[in-house]
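Engineer: give me the fold of what follows.
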Amino acid sequence: MADPDDAPRPVLSDPRLAIVVRSDDPARTAGRLQPVVDALAEAAAEAVVVVFDDDDPEALVGQVEGTDGVLVWADPLTGRGPRSALDSVLETIAGTGVWVSADPRVIDKIGTKDVLVTTRHLSWGSDTHRYPTLRDLRQEFPARLAASGTRVVKADRGNGGSGVWKVSLLHEGDGCGTAAGSAEVMVQHARQRDDTHVLTTLDEFMAGCAPVFVAWGGSGHLVDQPYAPRIAEGLVRCYLVQGTVVGFALQDPPATSPVATDKGTPRPAVLGVPSPKTMVAPDHPDFSALRRRLEDEWVPALRDGLDVSPEELPLLWDVDLIRGTPTESDPDPFVLCEINASSVIPFPPEAPAALATAARQRLHSIVRGVGTRPPRSGARSAGRDVGP
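Structural biologist: Purely as a prediction, here's the structure:
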């Protein structure tokens, strides 16, 4: 009798994937994803772009019917609000046996600002805290602001700088280790792509955060971290396909001159870093040490700490880092700013081919594991007529 282990493995010869897009400009997003479609075609994988309709979310189930995998580019927030409805439908689709990347449950772990808190013990971490409620913010934030002088407050979900504020205490605390509610603060919103800021009181700032806590069905919240002064030097964005670095981007802020405000307060440098990205190849020698730290230290520790398997990592994601203060033990440190796993655009030229290869490998591993491919029904996918 033949050994079952010697039986031929099933082969997925013609994988089909749907690329789901949700953004304020889906046609533009789809156009920017054409290199991904082309790379999948080169890898003998058919891909079709499907635009998610917030007015009819359940339609997505039919639009991706007959596909083996769904790749998602969806901003956390658009003019239509959060992506809650999309995430619910994606979970339904994943339950039918279709591979979804990135799975909403994985995004909840690594693609929200909560990752700043859950990985603060790593060498990229900082004194970061989570505020589940407005009451927690009022009770805990004043003391931390008094201790730091400046902190960056972030909504748990957002994109394009939405829900991110730099808060600076203009005068010392009250001598009791905290800042009074009437204390004057300078607030700069990262969404403003310049050095615009407002002067207000700490109480007024915290009261203005109230809408964050009612977002996402009441699960919205804030995190904060100390201000990293070397943000003035820009960000280093590290692109990964699952656990492998596929490139970097340097995002340098434009030069800004310190200009005194009417109260003599230095005007802050641009917080949103609104500058073009300079793409850098993954094997550039200047980034070899950073690449090793990502692949060998930070990403494995991230997976272990958050219980995410290598296969569950997003197909394409990025890690934004700010240069930290050098020490004797770490002469070139970095501080985690955020992780983007929802809609990574733009990306390095090396990314599409690596993504296509990883997608095929993942689909083949699924087939080998279960012995069959996900069921298909219907002569064709409804999504083939829904592209932008």
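Engineer: C-alpha from now on. contacts and neighbour counts both.
Structural biologist: OK.
Engineer: where do the strands sit along the stretch 251-388 of the chain?
Structural biologist: 278-280, 317-323, 334-340 (DSSP state E, counting those that start in this stretch).
Engineer: for these, give me a markdown table that also has mean neighbour count and distance to residue 231.
Structural biologist: A markdown table is the format used below for the strands of the stretch 251-388 of the chain (neighbours: other C-alpha atoms under 10 Å; distance: least, C-alpha to C-alpha, whole Å):
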| stretch | mean neighbour count | distance to residue 231 |
| --- | --- | --- |
| strand 278-280 | 16 | 16 |
| strand 317-323 | 22 | 6 |
| strand 334-340 | 22 | 9 |
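Engineer: looking at those, spot the one closest to residue 50.
Structural biologist: Between residue 50 and the strands of the stretch 251-388 of the chain, the tightest spacing by C-alpha to C-alpha is seen for strand 317-323, at 20.0 Å.
Engineer: would you do the same for the sequence below? I want to compare the two.
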Amino acid sequence: MEGKTPEEIAEALKGLPADQLSKLKEACVIKATACPGPVDCSPLTVVAKDYKGLLEQPKEPKFKGALCQIFVRSQPYGGSDKSSNGHRYDSIPMANGMINSGMSCQLIHYTHEEHDTFFKVCKNFDFIIVRCNPGQIKADGGDQQKFDDGMRELRKGGIQVWPSPDVMEKMGAKDALCKVATMNIGLEDTLAYYSPEEFSVGFKKTMAFQPRVIKQNRGSSGEGIWIIKLKEENYCKEYGERSCEDSEKLLLMEANDNHEEEHTVGEFIEFCVNGRTDKSGEWTSKGVGKYLEGGKDAGGQLVDQRFCPRIVAGELRYNLIGDSLIGVIHKKPKEGGISAVGGTGSIYTFYGPEEPLFKSLTENFLKKDLPHVMPSLDLASEPLPLWWTTDFINASPPGTAPEEEKWIVGEFNCSCVGISRCLAAYCKDDTPNACWDDISEEDKAEAKKMGDLMGEKALAILSK
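Structural biologist: Here you go, the predicted model:
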């Protein structure tokens, strides 16, 4: 019955029980709508309804690739990053960028029930672009570690994975700030704690010296990032001159929503280590603490960094494709706040990559430090991510000349960074049917430029 539609097949098989006909029809639809391309993806369940906007795959691709996504079946629209057809809202320009460079790029979805089949199919590709938002595999009932291990095996087999699990883990870990501490973009008094004992001793010493920022490793959107000051402001003049007592009062602000709390040093340490207990007092934070839970191997860590007062004037987000800067966003917190996380009333201003205001930082970062970033993070064998960001905080005293300002890294992020030009294509309650057609022609053109540059970078790396 090859070539027949599901309806024609069903008509030809009249007499079968209705449930069997339904399953047969569904199976035929799945076979018929697997993403076209040089690699047979028909063994995988097809989640997408269509491939609107995707270019035709080259007949003789220079390299064969796939863009992997995850549809969270228990969540509205498949997650907060999906178009109405089931793809990520920005998958099309990324895949098309690969195609425009002469490579193929098929759109596929990972379902944990088909784990072995999925990775068997993936072995037929030369590269995989992973676009699964952190937490979505678990939310769909899968095992993130199992997925990551599968990607690691592909990487060992010579298949390029962007970004690989090791790159996501090491660039996203807060102790990455310690590993770049001696660069132009780092602060030498940046410390990492992996045990309660290290944290208690180290934090009491740094807190007695000057205001601090304490960052947990596993949070997102500012949860578990605390800006902390001594209530009495009785800081010592030299680092190590004294350590705080458990009874000293702290003023804390959490970066996820800029809410303020007051606790003793002892209560804060207890909350960070053991969460909400009788010893930690009453907390209004949305988080649960326990930032060191599981130890280093499980991602339990805290980073302790000097607080830079000029954070109130905002931070800079550098958007990069490989080693190319494509734009800068200045994110200014709402008046009275410190965090510029989205949804807190912060103001965003957009600049081009050649903005003279940030010339000194751009040159220090791109020309001096960037070649050393991956080796310093124990990722010397990995290329830079295709699409990633670096956030910077101004660490200079007020009044410093722009060309002499010191900006330090606050965070690296390569875990499914979105293309904001495509936001009109993602579904939410007021736009439940959002799709590729809802993106303006201007934004499509800008997204295409980004995708094409990603394709150029990917082709150059694979060609080596």
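Engineer: for stretch 217-232 of structure 1, measure first residue to last.
Structural biologist: Using C-alpha to C-alpha, to the nearest Å, one end of stretch 217-232 of structure 1 lies 36 Å from the other.
Engineer: and residue 47 of structure 1, what's its match in structure 2?
Structural biologist: Under the alignment (TM-score structural alignment), residue 47 of structure 1 pairs with residue 105 in structure 2.
Engineer: in a strand, that's where its match is, yeah?
Structural biologist: Yes: assigned with DSSP: H, G, I helix; E, B strand; the rest coil, residue 105 of structure 2 falls within a strand.
Engineer: which parts of the stretch 201-350 of structure 2 are strands?
Structural biologist: Going by DSSP E, counting those that start in this stretch, the stretch 201-350 of structure 2 shows strands at 212-216, 225-230, 249-254, 260-264, 302-306, 315-321, 324-332, 347-351.
Engineer: for residue 451 of structure 2, find the nearest of those strands.
Structural biologist: Once the strands of the stretch 201-350 of structure 2 are compared by C-alpha to C-alpha, strand 315-321 is nearest, at 9.2 Å.
Engineer: mean deviation of the closest one from structure 1?
Structural biologist: Strand 315-321 of structure 2 differs from its equivalent in structure 1 by a mean of 1.4 Å after superposition (mean C-alpha distance after the TM-score superposition for structure 1).
Engineer: and the residue nearest the centre of structure 1?
Structural biologist: What sits nearest the mean C-alpha location of structure 1, by C-alpha atoms, centre = their mean, is residue 340, with 1.5 Å.
Engineer: now which residue in structure 2 aligns to it?
Structural biologist: In structure 2, residue 340 of structure 1 lands on residue 413 (TM-score structural alignment).
Engineer: could you do residue 25 of structure 1 as well?
Structural biologist: Using TM-score structural alignment, residue 25 of structure 1 lines up with residue 80 in structure 2.
Engineer: and that match, that one's in a helix?
Structural biologist: No: remark: residue 80 of structure 2 does not belong to a helix; assigned using three-state DSSP, it is coil.
Engineer: hmm, back to that, wait, what's in contact with the match of residue 340 of structure 1?
Structural biologist: By C-alpha atoms under 8 Å, 6 or more residues apart in numbering, the contact set of residue 413 of structure 2 is 168, 171, 172, 388, 389, 390.
Engineer: redo that, cut-off 10 Å
Structural biologist: Residues in contact with residue 413 of structure 2 (C-alpha atoms under 10 Å, 6 or more residues apart in numbering) are 167-169, 171-173, 319, 385, 387-391.
Engineer: show me where structure 1 has helices.
Structural biologist: 26-32, 34-42, 59-63, 84-94, 104-110, 115-118, 134-148, 202-208, 210-218, 288-292, 299-306, 351-370 (DSSP state H).
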